[in-house]
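>>> Here is my input; please provide its structure:
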Amino acid sequence: MPIEETESKPVRHPEYVYMDYARHLSGRLRRTITGPMWHGPSLREALQGLNAADAVERPIRSMKTVWEIVLHVTARAERARLRMDGMALEEPTPAEDWPRIPIPCTAAAWEDSQVRMANAYRSMAVRVCEVMSSGFLKVVEKQSYNIATMADGVAEHGAYHAGQIVILRREIISRRPNAATLTDLMW
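The predicted model follows:
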């Protein structure tokens, strides 16, 4: 990386600092879906072994279903991606923030929801590196934060909801006939 010599010490050009941070954020966004994550499972890992019937089950009445959470993190990542492209979006309505589960709740629809979620995070990861030099610290339209902060928030949001999915998954699996052993419930 180009280093500029000064009388006191070498100084890295700011664009390379941004590039390093963009790569870091891009990696965090990818790992939110694929793992490995130091604190627990990624979204994909948290969803392992859950089918469409499991995903619509509500084992804890006060919580959303797994499928609702998947649609929610997808909607938030897709919205952030549009904001990265300069779209001036207001905060989402409740219906936009928590989209309805597709009816009928088929295995194909469940698979499609998971693919859309993964694609939304991958798209964000790619876009973070693309906007790095042109506006990484640019304030997002109609918001008080910059693109870097928003991308970081999308990764944190996915990690938070992966933890919720793990809790729901444990409950779902524990209610199955021939319930899994304790070690099966770890992830």
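>>> Could you use CA atoms for every contact and neighbour count after this?
Will do.
>>> Report the central residue of this protein.
By CA atoms, centre = their mean, the chain has its centre lying nearest to residue 158, at 3.5 Å.
>>> need the contact list for that one.
Going by CA atoms under 8 Å, 6 or more residues apart in numbering, residue 158 touches 32, 33, 43, 73.
>>> and it, how far is that from residue 118?
Going from residue 158 to residue 118 by CA to CA, to the nearest Å gives 11 Å.
>>> Please identify every residue contacting each of those two.
By CA under 8 Å, 6+ apart, the residues touching both residue 158 and residue 118 are residue 33.
>>> One more, please, to line up against the first structure:
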Amino acid sequence: MNELASHLKQIQRAFEGEAWHGPSLMEALDGVDCHMAKRHHVQGVHSIWEIALHTVAWKRAVTHWLESREFTVDEADNFPKPEEGDDAEWEHVLNALRVAQAELLAVVARLTNEKLYQSPPGRETVYSDYLFGIVHHDLYHAGQISLLKKAAQVEFSGGGIK
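All right, here's what the predicted structure looks like:
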């Protein structure tokens, strides 16, 4: 397997599974409904909904940067709050996450092994660092979501972690 194929595989595993380390981002989101997603289960911590939208924003940012396009994640996009937070909106968020992942994978698939250690025009970070970074980002937030799901289970059961 060449290096680029390995990057593609890791990006996909961090997003949808078959990882040795634990749940992928989508596995962590499995079983989360709109009520669990929008609620702040830990005071001062972002909700699962906000984290999901945050990951969409950063996948889009990396996709743009890999294509040498400008993209800024402003505060409104970084951890946006849900408007109503109903089932349809939550499904829209999950779909936006899938679309952002597909767009990212399409751009990465067009890279070459030779480009991995070069920087996109106008940027200092090399392509491979963006690819490693998006894997780390997905896994960091998968862990965060997993902990918030545990907190929700405690909150809803009224007892300790089981």
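>>> Any idea what the TM-score is?
Superposed pair, TM-score by TM-score structural alignment, normalised by the length of structure 2: 0.89. Supporting alignment: 162 aligned residues with a CA RMSD of 2.1 Å.
>>> Can you list which of the contacts of residue 158 of structure 1 are found in helices?
32, 33, 43, 73 (DSSP state H).
>>> tell me which element the residue nearest to the centre of structure 1 falls in.
helix 147-174 (DSSP states H and E).
>>> That helix vs structure 2 - mean distance after superposition?
Compared with structure 2 after the fit, helix 147-174 of structure 1 shows a mean deviation of 0.7 Å (mean CA distance after the TM-score superposition for structure 1).
>>> Residue range in structure 2 corresponding to that helix, please.
The aligned range for helix 147-174 of structure 1 in structure 2 is 127-154, by TM-score structural alignment.
>>> picking up where we left off before, tell me the buried residues in the helix holding residue 158 of structure 1?
Neighbour-count burial for helix 147-174 of structure 1, counted by 16 or more other CA atoms under 10 Å, picks out 147-148, 150-155, 158-159, 161-174.
>>> Same check on stretch 18-26 of structure 1?
Here stretch 18-26 of structure 1 shows 18, 19, 21, 22, 23, 25, 26 as buried, counting by 16+ other CA under 10 Å.
>>> what's the helix or strand for the first one?
Secondary-structure assignment from DSSP H and E places residue 18 of structure 1 in helix 14-34.
>>> contact partners of that helix?
Contact with helix 14-34 of structure 1 is made by 1, 37, 42-45, 118, 121-122, 124-126, 128-129, 132-133, 136, 148, 151-152, 154-155, 158-159, as judged by CA under 8 Å, 6+ apart.
>>> Which residue in structure 2 aligns with residue 29 of structure 1?
In structure 2, residue 29 of structure 1 lands on residue 11 (TM-score structural alignment).
>>> Quick one: map residue 69 of structure 2 onto structure 1.
Matched to structure 1 by TM-score structural alignment, residue 69 of structure 2 sits across from residue 87.
>>> hang on, residue 54 of structure 1 packs against residue 174?
No: in this structure, residue 54 of structure 1 is not within contact of residue 174 by CA atoms under 8 Å, at 11.6 Å.
>>> Next, work out how far apart residue 107 of structure 1 and residue 113 of structure 1 are.
According to CA to CA, residue 107 of structure 1 stands 10 Å off from residue 113 of structure 1.
>>> the more surrounded of the two?
Neighbour totals were compared for residue 107 of structure 1 and residue 113, and residue 113 leads with 19 against 12 (other CA atoms under 10 Å).
>>> what separates the more buried one from residue 30 of structure 1, distance-wise?
Distance, residue 113 of structure 1 to residue 30 of structure 1, using CA to CA: 17 Å.
>>> again with residue 136 of structure 1
Counting by CA to CA - residue 136 of structure 1 and residue 30 of structure 1 are separated by 18 Å.
>>> Equivalent analysis for residue 38 of structure 1, please.
From residue 38 of structure 1 across to residue 30 of structure 1, the span is 14 Å (CA to CA).
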